[in-house]
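Peer 1: just to be clear, the model below is a prediction. Sequence and coordinates:
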Amino acid sequence: MSKLNIQSFFDQATQTVTYVVTDKATCSTAVIDPVLGFEPSSGKLTSESADKIIAYLDENELRLEWILETHAHADHITASSYIKGKRGGQIGIGEHIKTVQGAFKKIFNLHSELPTDGSQFDFLFEDGEIISLGHLNIQVMHTPGHTPACVSYLIEDAAFVGDTIFMPDFGTARADFPNGSASTLYQSIQKILSLPDQTRIFVGHDYKSDTRDEYAWETTVFQEKRNNIHVKTGTSEADFIRRRESRDANLPVPKLLLPSIQLNIRAGKLPEKEANGVSYLKLPLNMEFGG
């Protein structure tokens, strides 16, 4: 019998899945990839999705220990700092977030206002590091390619893979963000697919597909190896790179990339307020984000 309970929360606006994972014996809990809403027309942040998670924690008398990020997302704003402020917990992310911070510090011309040492987060995880969740262990697996900082979290027979790989009928993540790499992504996916066939994979987003009307976010290593349209068994690295790079060349920039990245590399903390008491984000013009 599994010692792990997994509760999923789907944010329709960003098509993001947040996972609340709990050690049944101790009620120790981790939240993976929480979401804040954002209204671009007004600059207003909203907390509807995050508040549902907080309500779930309270209703089930769960003790929040970890708030885990699989990477610095480009398509939604993290609710990590918001949830920590309400219910505690420690925010963790892969140690290579420092590389991502360095790249976007240059893009947004942030000068000394953005330290690039990862100090905005409580913990920076190394590849293979093991952290505790009650009586359970969470193993951190570095799975770069989509971004250099991407990690997956392995708990019992479950793998929370962020944006590295999606449902079999949708494929894999894009690899055209700064320091992204289709070759590196392929190698990371092979690490995931080397896990036991029965390992459950929980993806970070779902966008349906041409053949599916319902959202879904749980699959298995076996199903991915058999059916993934980009990397099923027998797909060579060269074929994957060619297909991935061709697809990425025609993908639009995520609608929320500019606000998301600026906040997510800060663990969801707002920039320092200016003299008028308001925080501001930057809007670079005619900037290329690929590569």
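Peer 2: Okay, I see it.

Peer 1: contacts, neighbours, all on C-alpha from now
Peer 2: Will do.

Peer 1: how many neighbouring residues does Thr22 have?
Peer 2: Neighbourhood size, Thr22 [other C-alpha atoms under 10 Å]: 25.

Peer 1: ditto for Arg243
Peer 2: 13.

Peer 1: who are the contact partners of it?
Peer 2: Counting by C-alpha atoms under 8 Å, 6 or more residues apart in numbering, Arg243 makes contact with His230.

Peer 1: for Leu45, helix, strand, or coil?
Peer 2: Secondary structure assignment for Leu45 (DSSP: H, G, I helix; E, B strand; the rest coil): strand.

Peer 1: name the nearest residue to it, ignoring sequence neighbours.
Peer 2: Spatial nearest neighbour of Leu45, excluding adjacent residues (C-alpha to C-alpha, 6 or more residues apart in numbering): Phe38 at 4.6 Å.

Peer 1: where's the one you found, which helix or strand?
Peer 2: For Phe38, the host element (DSSP states H and E) is strand 35-39.

Peer 1: check it against this one:
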Amino acid sequence: MQATVQGFFDEATNTVTYVVRDPESTACAIIDSVLDFDYASGHTDTRSADQVIAFIEGQGLDLQWILETHVHADHLSAAPYIQERLGGKIGIGDRITVVQDTFGKIFNEGTRFQRDGSQFDRLFREGDSFHIGQLRGDVLHTPGHTPACLTYVIGDAAFVGDTLFMPDFGTARCDFPGGSAETLFDSVQKIMALPDETRIFVCHDYKAPGRDDYAWETTVGAQKALNVHVGAGKSRADFVAMREGRDATLAMPRLIIPSLQVNMRAGQMPEPDDSGTTYLKVPINRL
């Protein structure tokens, strides 16, 4: 069955949020929502999420799932805000517990921070399935960028998170704690094993050199033939050498510190202090 997909591009974080609809009903899901955040002032804003909410309400859709492909390091999730407005279950990969354990220590979260994934409504494993109305979704565990990365194959469409970018931009970095270039290469092969005509929707786009417009939809066939990092039969050894060398030159994402603290909590802010003020921590020399 062909999924109906609407993308919403957030230029501030280069993130694409998707509304995926069952064409035979009003059922839909949101994948990788964005909560706007001004780091300099510490202020949040819901304009990006409100745009998605307005679309769903305007189309008379029934939100059933709010899905995360992974714990993002470049934007904050708006999942709790959207859930409060529209309902739906928040889902992520079950290896979120690994991410929570790793960053719970880095941010010195203490024993009050639960590391069992209980902040989410559903923890998906490899081979799990779910439905958006009559539209079936299947779960691939595709780690490498992070241990908890998932690809959601929904009808004829695959939502790959950060595992793959557009063919002219390549693949995700693997130098965050728990990342692995070897593992990412193996995960990409899972995606490449899907039918060539499968539509691929990426989570980010940065306009590769020579391309003037943002883009976020491609196909498995195009990735196999043209992806500059893993296409055209590139070997595992060559990919790992390229990826590790490239990652060593990359700066940390601008919003990594607030994003990790919020997203590992399913989009919730850390608990406020006795005065009702919420704080985010900056670990020195840990990332």
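Peer 2: Arrived safely. The shown structure was predicted, so the numbers you read here are calculated from the model rather than taken from an experiment.

Peer 1: and the TM-score between them?
Peer 2: The pair, once superposed, lands on a TM-score of 0.99 when counted by TM-score structural alignment, normalised by the length of structure 2; 287 aligned residues with a C-alpha RMSD of 0.8 Å.

Peer 1: list the contacts for the closest residue in space to Tyr215 of structure 1 that isn't next to it in sequence?
Peer 2: Spatial nearest neighbour of Tyr215 of structure 1, excluding adjacent residues (C-alpha to C-alpha, 6+ apart): Lys208 at 5.4 Å. By C-alpha under 8 Å, 6+ apart, the contact list for Lys208 of structure 1 reads Phe170, Glu214, Tyr215, Ala216.

Peer 1: tell me, how many residues neighbour the last one?
Peer 2: By other C-alpha under 10 Å, 17 other residues sit near Ala216 of structure 1.

Peer 1: from what I can see Leu154 of structure 1 touches Leu136, true?
Peer 2: No: contact criterion C-alpha atoms under 8 Å: Leu154 of structure 1 and Leu136 do not qualify, at 10.5 Å.

Peer 1: so which of these two has more stuff around it?
Peer 2: The neighbour comparison of Leu154 of structure 1 against Leu136 (other C-alpha under 10 Å) goes to Leu154, with 22 against 19.

Peer 1: and that one, what helix or strand is that in?
Peer 2: Using DSSP H and E, Leu154 of structure 1 falls within strand 151-155.

Peer 1: do the same with Gln190 of structure 1
Peer 2: Using DSSP H and E, Gln190 of structure 1 maps to helix 182-193.

Peer 1: what's the mean distance for that helix versus structure 2?
Peer 2: With mean C-alpha distance after the TM-score superposition for structure 1, helix 182-193 of structure 1 departs from structure 2 by a mean of 0.3 Å once superposed.

Peer 1: got the angle between that helix and strand 151-155?
Peer 2: On the basis of axes from the mean of the first three to the mean of the last three C-alpha atoms, to 10 degrees, helix 182-193 of structure 1 is oriented at 0 degrees to strand 151-155.

Peer 1: could you identify the helix or strand that succeeds helix 182-193 of structure 1?
Peer 2: Towards the C-terminus, the helix or strand next in line after helix 182-193 of structure 1, according to DSSP H and E, is strand 200-202.

Peer 1: show me where structure 1 has its helices.
Peer 2: Assigned by DSSP state H, structure 1 shows helices spanning 48-59, 80-87, 97-107, 182-193, 221-227, 237-248, 257-264.

Peer 1: next, format the ones you listed as a markdown table and append distance to Thr116 of structure 1.
Peer 2: Output for the helices of structure 1, formatted as a markdown table (distance: least, C-alpha to C-alpha, whole Å):
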| stretch | distance to Thr116 of structure 1 |
| --- | --- |
| helix 48-59 | 27 |
| helix 80-87 | 18 |
| helix 97-107 | 5 |
| helix 182-193 | 23 |
| helix 221-227 | 35 |
| helix 237-248 | 27 |
| helix 257-264 | 12 |
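
Peer 1: surely Ile138 of structure 1 is in contact with Ser132?
Peer 2: Yes: applying C-alpha under 8 Å as the test, Ile138 of structure 1 and Ser132 come out as touching, 6.1 Å apart.

Peer 1: neighbour-wise, which of those two wins?
Peer 2: Ile138 (19 against 12).
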